[in-house]
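J.: predicted model follows, preceded by the sequence.
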Amino acid sequence: MTSMGETDVLDAERAEEIKLLANEAFKANKFSQAIELYSQAIELNGLNAVYWANRAFAHTKLEEYGSAVQDATKAIEIDPKYSKGYYRRGAAYLAMGKFKEALKDFQQVKRISPNDPDATKKLKECEKAVQKLRFEEAIAVHESEKRSIADAIDFRSIDVEPQYNGARIEGDTVTLDFLKKMMDDFKNQKCLHKRYAYQIVLQTREMLRAMPSLVDITVSDGDHFTVCGDVHGQYFDLLNIFEINGFPSQENPYLFNGDFVDRGSFSLEVILTLFAFKCMCPSAIYLARGNHESKSMNKIYGFEGEVRSKLSDTFVELFAEVFCCLPLAHVINNKVFVVHGGLFSVDGVKLSQIREIDRFCEPPEEGLMCELLWSDPQPQLGRGPSKRGWAFLLVQM
């Protein structure tokens, strides 16, 4: 028989062996496997801060920032002087756009490890972001007093240079011929003239503003309707969808269910193509807001930088404004509820409550709108905290 003390030693040794296996899985980019192995190590020895911090890092790689914050916090509770705990939590907060929380953690890392160059870099990044945030808060005006950037743009006054040989919109009508030319230009990495880009985005804005937060769609018997998930700036994937399934049209309608932008290198091309189809035939394509149609996500995950480099700062503001006009959910034939995120942290939410949401704003950090955009499924029954740090994990019962 082994004594309790011997058992503890054996568990600690076995936990260390499993941690090394988890590290190997992490190096091989097998982050889910690494999380499972770190969890086994924690089961055997839950008082080792390294295991918690390492699992937090793996969660961060899977963009499960809520879980990363929880694990890093546990590492800090076990060892308040363990700098990596603060570093991992700060990195997760940074990825979530929670700059003030991240700043506190990186300040703590700096105190514990003053010569850590990575921490110094992250600290400066946070300080800059918080400074900008405070400046924006200081000059912020109430939503009702804000002047729309769209109202200040007159695309008709923008001249098109004679040497421009790309796609052109004649008058106010977006045609399929224009779309095919524009899409072909995008395939060859040519830019659309900003006059026409403004025209497409502004016309789409007018249509979206007039729509309710919850849109009802009717599909007749015998007709088909295509729902597409995240495109995330993968323009050539979008072209493949159209090649396989046909262009959007009255007879071939689509619903693109959010997350059009970020991550991919061609987010601008994706969003302009989807918006142009909306202009060509409003009933051919429906567009729902995803959690990446927001300023904070666009700043972190690439869309803002891409728009700034390909077009201008004005377009960054314009897209942010138009994204706030996107509907939050759709119901098909009074039977199928389609939403980017998921269900709710409370029972009894009615469709009428979703219809009443004032969506013309950046997504809040809690409430129905947040959960519509952020909630995820989970394998267990019931509700749980989100791995990503927003809304809830839910499962259909």
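T.: Happy to help now that I have it.
J.: for the rest of this, base every contact and every neighbour count on C-alpha atoms.
T.: OK.
J.: just give the nearest non-adjacent residue to Trp374, would you?
T.: Distance criterion CA to CA, 6 or more residues apart in numbering; nearest residue to Trp374, sequence neighbours excluded, is Gly341 at 4.6 Å.
J.: excluding its backbone neighbours, what's nearest the residue most central in space within the chain?
T.: Nearest to the mean C-alpha position of the chain, counting by CA atoms, centre = their mean, stands His292 at 2.9 Å. Once flanking residues are discounted, His292 sits nearest to Asp259: 5.1 Å by CA to CA, 6+ apart.
J.: doesn't that neighbour belong to a strand?
T.: No - if the criterion is DSSP: H, G, I helix; E, B strand; the rest coil, then Asp259 is coil and not within a strand.
J.: okay, pairing it with this:
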Amino acid sequence: MPTMETENNSNISRAEQLKQQANEAFKGHKYSQAIDLYTQAIELNGENAVYWANRAFAHTKLEEYGSAIQDGTKAIEIDPRYSKGYYRRGAAYLAMGKFKDALKDFQQVKKLCPNDPDATKKLKECEKAVMKLKFEEAIAVPESQKRSVADTIDYHTVEVEPQYTGARIEGDVVTLDFVQKMLDDFKNQKNLHKRYAYQIVLQTRDMLRALPSLVDIVVPEGKHFTVCGDVHGQFYDLLNIFELNGLPSEDNPYLFNGDFVDRGSFSLEVILTLFAFKCMCPSAIYLARGNHESKSMNKIYGFEGEVRSKLSEIFVELFAEVFCCLPLAHVINGKVFVVHGGLFSVDGVKLSDIRAIDRFCEPPEEGLMCELLWSDPQPQPGRGPSKRGVGLSFGGDVTKRFLQENNLDLVVRSHEVKDEGYEIEHDGKLITVFSAPNYCDQMGNKGAFIRFEAPDMKPNIVTFSAVPHPDVKPMAYANNFLRMFS
């Protein structure tokens, strides 16, 4: 009979082997596999703080910051002197924009490793970020007194210098010729003149403001409709989608399901392209808000820095205003519900409740609007906490009830990177579609889009691989502090 001690020793050495395998998977960017292996190691030896801290790091790579914070906390409980526990948790807080919580953890790292130059550097950056935040809070104008920046701009008065050779809009109408010239300029890394950027963004704002929070789309019999997921500033992959599936037009309409910007360093090119097609032909392109169409995300993940660098500070405010006008969800032919994140923490939500949401604001931290933008499906039934730390996880039973109560057939959502560019879950009732291949130049995933043909509206999924882009790294414009961790 093996003694308790022998069994214990055997578990400990097996757990170490699993950790080594997990580390290898992590190095190969196979983060989900790494999480599974660290989990197995934890099941054999749950008292090793290293396993928890390593798993926290893998969760961070998959943007599962809520889970990373839990694992970092557990590592700290097991060994309060293990600096990596605070380090991993601090990094996850940071990624969520919780700078004050991050600061406490990095102060602790510095205390435990007083001579570590890396810890010193990160603490300094974190202190700067908190100071900046306090300053911004101190000078912020109350919402009720804020004047719309869009109302202060008249693009007609912006002068175009004679030496400007880029795309031009003649008069007030955005034409296909203009859009194609603009795309060529963007391809060659040329900027669009501010005058035309203002015109596109302001015209799009007027169109979006007039829409309801839930938009109904009708696809006539014999026609098709394409749904794309997150593009995340990957402009050259967006061009590839148009190459594969045709440019947006009245006969070839698209819905882009949120997260147009951030992370990829061509976010401005992506958003101006999508907005320009919307101006050219409103029924050619539909746009939904994602969790990254928000000030807090844009501040951290690069869009704000990119806009400031390529255009100006006033455009930062302008985009923030326009993002607040984006609809939150779409229903295609009364059958397919399309939303960026997912479903709700309560049963009984009707389409009329979504239509009634006052969306003209920054996303709140809870409630229907937050859940539409942030939630994720889970394999098990019921509801669970969100691995992201915002929104929730919902099971197949939740999906089926929502579809039944609203007389719908299918939920299509985005929000999560998938190896094949898509995943079908909840007994075929829910499809995740993600359109940024080789996400952040390191995930190795495919991208996908879904074509629906009317009247049967069966999803036809097309996958594609990443294409080359100029040598500008993802997150090139991101918050300096966050870049240190990427």
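T.: Right, received. Where do you want to start? Note that this is a predicted model, so its numbers are computed, not measured.
J.: the residue nearest to the centre of the first structure against Asp262, yeah?
T.: Yes - at 6.9 Å, His292 of the first structure and Asp262 qualify as touching, with contact defined as CA atoms under 8 Å.
J.: what sits in contact with each of the two?
T.: Residues touching both His292 of the first structure and Asp262 by CA atoms under 8 Å, 6 or more residues apart in numbering: Asn298.
J.: tell me where the stretch 351-486 of the second structure has strands.
T.: 376-377, 383-385, 392-394, 410-413, 422-425, 430-433, 447-453, 459-464 (DSSP state E, counting those that start in this stretch).
J.: distance from the helix or strand Arg111 of the first structure falls within to the second structure after superposition?
T.: Using DSSP states H and E, Arg111 of the first structure sits within helix 99-112. Following the fit onto the second structure, the mean deviation recorded for helix 99-112 of the first structure is 1.2 Å by mean CA distance after the TM-score superposition for the first structure.
J.: who are the packing partners of that helix?
T.: helix 83-95, helix 117-139 (3 or more CA pairs under 8 Å, 6 or more residues apart in numbering; DSSP states H and E).
J.: winner for burial among those?
T.: Ranked by mean neighbour count, those are led by helix 83-95 with a mean of 26 (mean count of other CA atoms under 10 Å).
J.: show me the contacts for the equivalent of Ala34 of the second structure over in the first structure.
T.: Counting by TM-score structural alignment, Ala34 of the second structure corresponds to Ala34 in the first structure. Residues in contact with Ala34 of the first structure, defined by CA under 8 Å, 6+ apart, are 21-26, 55, 58.
J.: most neighbours, which of the residues you listed?
T.: Arg55 (30 neighbours; other CA atoms under 10 Å).
J.: which residues touch that residue?
T.: 34-35, 38-39, 68, 71.
J.: same check on Phe225 of the first structure?
T.: 219, 252-255.
J.: of the residues you listed, which belong to helices?
T.: Of the positions in those, not one sits in helices, assigned by DSSP state H.
J.: turn the residues you listed into a markdown table, columns for neighbour count and distance to Gly305 of the first structure.
T.: What follows is these, written out as a markdown table (neighbours: other CA atoms under 10 Å; distance: CA to CA, whole Å):
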| residue | neighbour count | distance to Gly305 of the first structure |
| --- | --- | --- |
| Val219 | 11 | 39 |
| Asn252 | 16 | 34 |
| Pro253 | 21 | 31 |
| Tyr254 | 21 | 28 |
| Leu255 | 20 | 27 |
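J.: kindly reformat those residues as TSV containing distance to Asp313 of the first structure.
T.: Formatted as TSV, those follow (distance: CA to CA, whole Å):
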residue	distance to Asp313 of the first structure
Val219	40
Asn252	35
Pro253	33
Tyr254	31
Leu255	29
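J.: closest to Val9 of the first structure out of the residues you listed?
T.: Of all the contacts of Phe225 of the first structure, Val9 of the first structure sits closest to Leu255, with 57.3 Å by CA to CA.
J.: please list all residues in contact with whatever residue of the second structure lines up with the closest one.
T.: Alignment note (TM-score structural alignment): Leu255 of the first structure maps to Leu255 of the second structure. Applying CA under 8 Å, 6+ apart to Leu255 of the second structure gives the contacts 225-228, 285-288.
J.: ranking those residues by neighbours, who comes first?
T.: Busiest of these [other CA under 10 Å] is Ala288, holding 27 neighbours.
J.: OK, contacts around that residue?
T.: Residues near Ala288 of the second structure by CA under 8 Å, 6+ apart: 255-258, 326-330, 339-340.
J.: same question, Glu269 of the second structure
T.: 186, 233, 235.
J.: and which of these is nearest to Pro142 of the second structure?
T.: Proximity of the contacts of Glu269 of the second structure to Pro142 of the second structure was ranked by CA to CA; the top entry is Gly233 with 31.2 Å.
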